[in-house]
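In: sequence first, predicted coordinates after that:
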Amino acid sequence: MPNIKSAIKRVRTNETKNAQNSHVRSTMRSAVKKADTALLNKDENAGDSVKAAIKQVEKAASKGLIHKNTAARRKSRLMKKQA
């Protein structure tokens, strides 16, 4: 545990940001997996799950959790599977 006041605050803010980033990243991964399984099983609501997954991928990219090219690649792969 740090002794300096600013370092103590930095530890607190890092924990908060880490929790927020983990939540967004986990939600994105879950949405992508759900879309993949929906497309694999040819579900009737696969289009909606793909839309939700793309939204989560774009959200993660806008927050800087994943690179914008990584987001584009993931969205492209989802759309390719959908077609």
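Out: That came through fine.
In: hey, let's count contacts and neighbours off CA atoms from now on
Out: Fine.
In: secondary structure element for the residue positioned nearest the centre of the chain, which one?
Out: Nearest residue to the geometric centre of the chain (CA atoms, centre = their mean): M28, 2.9 Å. Element membership for M28 (DSSP states H and E) is helix 5-40.
In: list the buried ones in the next helix or strand after that helix?
Out: Where DSSP H and E defines the elements, the next helix or strand beyond helix 5-40 is helix 46-62. By neighbour count with 16 or more other CA atoms under 10 Å, helix 46-62 contains the buried residues 46-47, 49-54, 56-61.
In: ok, second structure coming up, stack it against the first:
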Amino acid sequence: MANTPQSKKRARQIERVTAVNKARRSRIRTYLRKVEEALASGDATAAAEALKSAQPELMRGVTKGVVHKNTASRKISRLASRVKALATA
């Protein structure tokens, strides 16, 4: 347990930041799930729209420090290629 006033304050701050990051991560996952569901349904236009709305959300997670830059880029790239494959098929 934290003993010094500084460590007690840091513990309080970490709690708040953790809650915010958890909400951000959850929001990002929701957007990604919408893309996955659109892909699973086979609707190319819905998948493209879902991806278009998920991209800024993922990159916002990068700027906020919730997701690593390469992770977000990789996810966007893989989803984009799947959406493109669905559109051409």
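Out: Thanks, I have the structure now. If you're wondering where the values come from, they're calculated on a predicted model, not measured in any experiment.
In: can you calculate the TM-score here?
Out: Laid over one another, the chains give 0.88 as their TM-score (TM-score structural alignment, normalised by the length of the first structure), with 83 aligned residues with a CA RMSD of 1.3 Å.
In: re the thing from before, where in the second structure does the helix holding M28 of the first structure align, residue-wise?
Out: Alignment of helix 5-40 of the first structure against the second structure: residues 5-40, by TM-score structural alignment.
In: comparing the matching stretch with the first structure, how large is the average distance?
Out: On superposition with the first structure, the mean distance recorded for stretch 5-40 of the second structure (mean CA distance after the TM-score superposition for the first structure) is 0.8 Å.
In: just how off-centre is that stretch within its chain?
Out: Distance of stretch 5-40 of the second structure from its chain centroid, counting by CA atoms, centre = their mean, to the nearest Å, is 9 Å.
In: the closest residue in space to A11 of the second structure that isn't next to it in sequence: which element?
Out: Leaving aside its chain neighbours, A11 of the second structure sits nearest to A2 (7.5 Å; criterion: CA to CA, 6 or more residues apart in numbering). Using DSSP H and E, A2 of the second structure sits in no helix or strand.
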